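Undergrad: what's the 3D shape of this:
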Amino acid sequence: MRILVPIAHGSESLETVTLVNVLRRASIPVTLASIETETVVNATRDIRLVADAAVSDILRDDFDAIILPGGEKGAERLAQHRPLIEKLSAQRVAHRWYGAVCAAPALTLSPHGLLDGKQATCHPLFRDRLLHYVDQRVVLDGHCMTSQGPGTTMEFALAWVEKLAGDAERKRLTEEMLVHLH
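TA: Presented below is the predicted three-dimensional model:
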């Protein structure tokens, strides 16, 4: 199993780190990949993230899931990266997992038709950009999962663990990390 988490300058640092951390705690291999020319990405809140690879070096690889963190500027940059959008489109056509959190459903996925016919959520500030907005913390529709923002990312990450590694692994991590979801 292989998961891709692409990032750009302006990606939401809390969402990125939470996703990667929780998936790796479940022993799910995650590649944190930069769309930028460098692997050090200036994320939100003046936090620098160091990617494992450049997206351009791994585009030929297959991934079981591609998950986008939010951050308005980062989501806009991801949306402009044609090779990544083509990879996401291929992911959807192949019925493989993909998803996004915060601004990314509205600013990256939706403009490229990747949410067409799907119920999804995003940060409420961008809700008018989704055709089928659902006001829930995490929304699953087919092989697409979306979430609302930094405060819902732990829940989002654990939902990915459940889909990719099973309910028992999600429960184990929930207990280990002392997570109490509402």
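Undergrad: going by C-alpha atoms from here, please, whenever you check contacts or count neighbours.
TA: Fine.
Undergrad: where do the strands sit along this structure?
TA: 3-7, 30-34, 40-42, 48-50, 53-54, 65-68, 97-101, 138-141, 144-147 (DSSP state E).
Undergrad: okay if I get those strands as a markdown table plus distance to E155 and mean neighbour count?
TA: Formatted as a markdown table, the strands of the chain follow (distance: least, Cα to Cα, whole Å; neighbours: other Cα atoms under 10 Å):
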| stretch | distance to E155 | mean neighbour count |
| --- | --- | --- |
| strand 3-7 | 17 | 25 |
| strand 30-34 | 18 | 22 |
| strand 40-42 | 25 | 20 |
| strand 48-50 | 22 | 17 |
| strand 53-54 | 26 | 18 |
| strand 65-68 | 14 | 26 |
| strand 97-101 | 11 | 27 |
| strand 138-141 | 7 | 18 |
| strand 144-147 | 9 | 27 |
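Undergrad: let's have the ones you listed in TSV, adding distance to K87.
TA: As requested, these are exported to TSV (distance: least, Cα to Cα, whole Å):
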stretch	distance to K87
strand 3-7	11
strand 30-34	13
strand 40-42	21
strand 48-50	22
strand 53-54	14
strand 65-68	9
strand 97-101	10
strand 138-141	19
strand 144-147	14
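Undergrad: how about this one, so we can line them up?
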Amino acid sequence: MKTYIFLANGFEILETFSPVDVLKRCGAEVITVSTEKDLFVSSSQNNIVKADVMLNEIDYKDADLVVIPGGYPGYVNLRENKEVVDIVKYFLENDKYVASICGGPTIFSHNKIANGAKITAHSSVRKEIEENHIYVDVPTHVDGKIITGVGAGLALNFAFKIAEQFFTKEKIEEVKKGMELI
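TA: Sure, this is the predicted structure:
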């Protein structure tokens, strides 16, 4: 299972690295992708992180999942990046998974992708989501191949909801036990 997680300046650390951690523990190949001018991306907390690769270096068609984290202004930078939007469209058109959390799900509403889908997101973007989608007031939600979450405080729930789509219940329980969650 191969995952690309997109990073833009202003990304939220917990929403990005909770899926990185959980999916790697499950055995996935997880690659962070800079959408900036180089590999160094600044979080919304002003921490500098070095991504694994640049956006122009990936062959996104070989992945099973892309993740759009939140964080301000990271999610705005991602939803306005034509390449990222085109990749999200490709994934949904080709029955592949897209996961997004916090303000990240506005990539769907802002670009009129997957209209009518049931999506959760941070409460601050609810009105925008409701323009073309059905807002679901739950911590995480799966609608077909779209996985969404509400925000940083529930980033681990989001990460495990993603993992549940790809790994067995036994593997998930093993990972949770290793993390002292059960």
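Undergrad: picking up where we left off before, between the strands of structure 1, which gets nearest to H180 of structure 1?
TA: strand 138-141 (15.4 Å; Cα to Cα).
Undergrad: quick one: the closest one aligns where in structure 2?
TA: Mapped onto structure 2 using TM-score structural alignment, strand 138-141 of structure 1 covers residues 140-143.
Undergrad: for stretch 50-62 of structure 1, which outside residues touch it?
TA: Residues from elsewhere that reach stretch 50-62 of structure 1, judged by Cα atoms under 8 Å, 6 or more residues apart in numbering: 2, 6-7, 31-41, 83-84, 87.
Undergrad: list the buried residues for that stretch?
TA: Buried residues in stretch 50-62 of structure 1, defined by neighbour count with 16 or more other Cα atoms under 10 Å: 50-51, 53-55, 62.
Undergrad: what's the burial count for M179 of structure 2?
TA: By the other Cα atoms under 10 Å criterion, the neighbourhood of M179 of structure 2 contains 11 residues.
Undergrad: that one and I119 of structure 2, how far apart?
TA: M179 of structure 2 sits 28 Å away from I119 of structure 2, going by Cα to Cα, to the nearest Å.
Undergrad: distance between the ends of stretch 3-13 of structure 2?
TA: End residues of stretch 3-13 of structure 2 are separated by 17 Å (Cα to Cα).
Undergrad: how far does that stretch sit from the chain's center?
TA: Between the mean C-alpha location of stretch 3-13 of structure 2 and the chain-wide mean there is a distance of 8 Å, by Cα atoms, centre = their mean, to the nearest Å.
Undergrad: give me the neighbour count for whichever residue in structure 2 pairs up with V22 of structure 1.
TA: Under the alignment (TM-score structural alignment), V22 of structure 1 pairs with V22 in structure 2. V22 of structure 2 has 22 neighbours, counted by other Cα under 10 Å.
Undergrad: hmm, I48 of structure 2 is touching S42, no?
TA: Yes: using Cα atoms under 8 Å, I48 of structure 2 is in contact with S42, at 4.5 Å.
Undergrad: contacting residues around the residue minimising distance to the centre of structure 2?
TA: In structure 2, the centroid-proximal residue (Cα atoms, centre = their mean) is V67; its distance is 2.7 Å. Residues in contact with V67 of structure 2 (Cα under 8 Å, 6+ apart) are 3-6, 98-100.
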